[in-house]
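**Student:** generate coordinates for the sequence data below:
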Amino acid sequence: MSTASVPLPNWINYALIPLINLILAFLVSGLVVWIIGEDPYEALKLMLAGALGRGEGIGFTLFYATNFIFTGLSVAVAYHAGLFNIGSEGQAYLGGLGAALVALSLDHYVPWYVTMPLAICAAALFGAAGAAIPAWLQAKRNSHIVITTIMFNYIISSLMNYVLVHVLIVPGKMAPETRTFLEGGQLPKLDWLMAMFGLKLGPAPLNVSFLIALVMCVLVWVLIWRTKLGYEMRTLGLSRSVAAYAGIPYVKIVIITMLISGGLAGMMALNPVMGASARLQVEFVSGAGFVGIAVSLMGRNHPIGIVLAAILFGVLYQGGAELSFDMPTITRDMIMVIQGLVILFAGALEYMFRPTIVRIYQQIVKA
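**Tutor:** Presented below is the predicted three-dimensional model:
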C-alpha cells in the first residue's frame, strides 16, 4: 500500500507533519543567514520580538494575517470542490472597488457601522463577479480553472488601473487613488481589543476586518462540514464521477463554489482599503492573493489551520521588516527567501517526510 493512502491520526496529519516541515524551513533559513555572516539565533529573536514583542508589532502581524485569512479561505473553499482558484489576487482588486464605491457614496451621510455591512456585501459581490466568468468557463466549457483565473488577474489589474486613473482619481492629483474616506467610510481600529491585554496598538492599522475574518472562518466551517452544499462540494472534490453518480449537479456546484471563493477574496479588500489607508490605491493587494494559496495549503484547507498559517505569515512579514531594519545585511529580498522556503517545505514538499512518519507510526502501532 502506498504511504499516501495509509490513514494517520489527525494530530499527525494536521499538527506533526506541518510542524516538522516548518522547523526544517527555519533550519534551512538559518543556514542561509549563517552563510551571509549573521547569527541565526539572534536573527530569529529579532524577528519574533519585532512581530510579537509589543502591541504595535502584534497589531501589524494581525493586520497582515487578516489579508491572508480571507485569501486562504478563498482558496480553501474552491479546493474542497476540486478547484484551484489562483485568481484571488484579481478578485480582491475588484472587491476593493466595490468597498470603495460604497464608502465614497455613504461616508458623508452615515456612520461606519451602517457603511460596513453594505461594504462587506459590495466587496463580496464584486469579488464573486471576478470569479464568475472563469467559473462559467470551467463548468460549461471545461476550460482549466487555473489558467482562466490566473489570466483574469491581469485583466482585472488593467481594469483597476483604468478606473483609478480615468474615473476615480482626485482631480489635480498625480497619484492614481481615490479621495480619503471620511469617518463614515473607515473601519475603526481595534485599540480596545489590544487594551484588554494591556497592550497599545500604536500606529498599527489592525481594524474591525480582523473580526470579520474570524467570523468568515466560522461560516466557512459551517458551510463545508455542516451543510448539504458543503457535502456536495466535498464529494465533487473527491471524485467527479462519484458526484455525478450521486446526482450532484456539476455545473451548479462549480459556479456556486467559485462565486463563494471569489466573494471571500473580495472581502480581503476591507482590511487595506477601508481599514488601513481609507482610500482605494493601485496595488493594494500586494500579493496577498498568492500568499493565500500557501496559507490554505499549510492550513490543510481548514479554517483553524488557515488562521494559524496566516498568523505565521503575518509574523514573517512584520518580523521580517523589523529584522531587515536591525540587521541591514538581511535585506527584504532575504526575507522573501525565508518566506519562499516556508512555502516550499510546508506546501510543495508537505509530504516529504510522510513515508518515514508512516513507517514509524506503523512500527509503534504493531509494538
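**Student:** alpha carbons only for contacts and neighbour counts from here, please
**Tutor:** Will do.
**Student:** quick one, helices of the stretch 201-350 of the chain?
**Tutor:** Using DSSP state H, counting those that start in this stretch, the helices of the stretch 201-350 of the chain run over residues 209-226, 228-238, 240-245, 250-267, 288-298, 303-326, 332-343.
**Student:** and for comparison, fold this next one:
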Amino acid sequence: MNTTLPRWVDIGLIPLINLALALFVAGLVVIFIGEDPIRAVQILIRGALGSDYGIGFTLYYATNFIFTGLAVAIAFHASLFNIGGEGQASIAGIGVALAALTLDQTHWLISLPAAIVMGGLFGAAWAAIPAYLQAKRGSHIVITTIMFNFIASALLVYLLVNVMKVEGSMATETRKFQEGAQIPFVHEMAGWFGLKMARTPMNISFFLALICCVFTYLLIWRSRLGYEIRAFGFSEPAAVYAGINPVKITMIAMLLSGAMAGLMAINTVMGDQQRLVLDAVQGAGFVGIAVALMGRSHPVGVLLAAILFGILYQGGAELAFEMPKISRDMIVVIQALVILFTGALENMVRIPVARAWLKLDRRSA
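**Tutor:** Next up, the predicted model:
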C-alpha cells in the first residue's frame, strides 16, 4: 500500500494522525492523575518554544536526534536495523575528544574539521564489525549492534577511569578543552551580528546536522550508490540479480550509518560539555530509532520528528517543574506513547488511510 500513497500522505498525514492519537492517550493519562491536559500542553509548548531560551534547548536536543535519526534512516534504506547508534556515538566521542585535546591550542576552525573526521571515523569503525558479521557470517545486525552498545559503554568506562581521566581527579571525565577546541554557541554567533540571545547549549553543530540532512537526501535519492542501497533494501534477490554486491552495500550502508551517529558527539562532547564525560549520549541513540520511524526515513521527516522530540524533552522538563504531579517519568511515558503509535501501531492508522485513499482515487478516476 505504501507505493499507492502520495508522499504527503505517507510522510505527513499518517505521522500526524499517529501523533494526535498518542497525545490524546497521553491526555487521558494526565486527566487520570488529576491534572488539566490543556494546561499541560500549554506549559509544554511554552517551555519549549515560548522563548529563545526554550528554543535553544529544544534545538540542542533536536540536533542529537537528527544525527541518530539519519543514522538509523540510512541503514533502514538498506533494510538494516541499526540499533547501535548509542554505542557508535559513545565511541565517536573518544575520537572527538582525542582531536580536541590534541588541537585545542590552535583554533576551532582547525579543531572542528578534525573532530568531524575523527567522530565519523570512530563511529563508522564501531559499526563496521557488526556490518562484517552480518555480511559475511550471517549474524543478525540487531543482535550484534545491541551487544556492541554494551561493549562501547564498558570500553568508555575503562578509558575514562584508567587512561583519559585527569590525574588526581575523582571525576570520570577528561580535562576541559581549551579555547582552541571550543566551538561557537549560537548565542555567541548571534552576538557577532549584534543580536542578543539567551545562553543555551545550542551550538554550530545544529547547522552541521542540517547539512547532513541535505547530504542524506542527495546520497539516497540522487546518487547511484543511493539507488543501489534502496534497491538492495527493497529486494535483496532482485538486487543481486541486477549485479549489486550485497556485502559491499551492507558494509557501506552501515559505515555511513555509524559515521552519522558518530557526528552526534560534536554536539555533546565538543559543544555542550567541552570534555568527554561518561554519559554524553544520554539515550539519543535509541530516540533516533523513533525519529527515523516517525520521519519515514526521509531527511525532512527526520528533521521534523527530531524537533518534536526536542520539544518533548525541553517542554517536558518545564512541565515537570510547573506541574509536580507530572513527574519526569510521566514525560517518558508520553514519549513512549509517541513511539508506540508511530512505530508498533502504525498500521492501525496506515491501513484504514490507505484504503480510504484508494477508494477516493478510484472515484476520481
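**Student:** tm score of chain vs chain?
**Tutor:** The TM-score (TM-score structural alignment, normalised by the length of structure 2) is 0.97; 363 aligned residues with a CA RMSD of 1.5 Å.
**Student:** just to revisit the earlier point, and the helices of the stretch 201-350 of structure 1: which comes nearest L22 of structure 1?
**Tutor:** Smallest distance to L22 of structure 1 across those (CA to CA): 6.3 Å, for helix 332-343.
**Student:** quick one, what contacts A62 of structure 2?
**Tutor:** The contact partners of A62 of structure 2, by CA atoms under 8 Å, 6 or more residues apart in numbering, come to L303, A306, I307, L308, F309, G310.
**Student:** in structure 1, what residue corresponds to it?
**Tutor:** Per TM-score structural alignment, the equivalent position to A62 of structure 2 in structure 1 is A65.
**Student:** so which bit of structure 1 is stretch 320-340 of structure 2 matched to?
**Tutor:** Aligned by TM-score structural alignment, stretch 320-340 of structure 2 falls on residues 324-344 of structure 1.
**Student:** and for stretch 33-45 of structure 2?
**Tutor:** Counting by TM-score structural alignment, stretch 33-45 of structure 2 pairs with residues 36-48 of structure 1.
**Student:** relative to L46 of structure 1, which of the helices of the stretch 201-350 of structure 1 is closest?
**Tutor:** Closest of the helices of the stretch 201-350 of structure 1 to L46 of structure 1 is helix 303-326, at 5.8 Å (criterion: CA to CA).
**Student:** that closest one to helix 332-343, inter-axis angle?
**Tutor:** If you take axes from the mean of the first three to the mean of the last three CA atoms, to 10 degrees, helix 303-326 of structure 1 sits at 160 degrees to helix 332-343.
**Student:** now helix 303-326 of structure 1 on structure 2. Mean distance?
**Tutor:** On superposition with structure 2, the mean distance recorded for helix 303-326 of structure 1 (mean CA distance after the TM-score superposition for structure 1) is 0.3 Å.
**Student:** give the contact list for the nearest residue to E86 of structure 2 once chain neighbours are set aside.
**Tutor:** Leaving aside its chain neighbours, E86 of structure 2 sits nearest to G285 (4.0 Å; criterion: CA to CA, 6 or more residues apart in numbering). By CA under 8 Å, 6+ apart, G285 of structure 2 lies in contact with F65, T68, G69, I83, G84, G85, E86, G87, A89, A261.
**Student:** how about the second one, secondary structure?
**Tutor:** In other words, T68 of structure 2. The assignment at T68 of structure 2 comes out as helix when based on DSSP: H, G, I helix; E, B strand; the rest coil.
**Student:** and for V291 of structure 2, the neighbour number?
**Tutor:** 33 (other CA atoms under 10 Å).
**Student:** residue in structure 1 matching it?
**Tutor:** Match for V291 of structure 2 (TM-score structural alignment): V295.
**Student:** any idea how far its match is from I304 of structure 1?
**Tutor:** In this view, V295 of structure 1 and I304 of structure 1 are 11 Å apart by CA to CA, to the nearest Å.
**Student:** repeat for A99 of structure 1
**Tutor:** Taken as CA to CA, the span from A99 of structure 1 to I304 of structure 1 is 27 Å.
**Student:** which of the two has more neighbours?
**Tutor:** Each of A99 of structure 1 and I304 has its neighbours counted (other CA under 10 Å); A99 has more, 31 against 16.
**Student:** for that one, which non-adjacent residue is spatially closest?
**Tutor:** When the adjacent residues along the chain are set aside, A99 of structure 1 lies closest to A119, with 4.6 Å between them (CA to CA, 6+ apart).
**Student:** isn't there a helix covering that neighbour?
**Tutor:** Yes. The assignment for A119 of structure 1 by three-state DSSP puts it in a helix.
**Student:** no further queries at this time; thank you.
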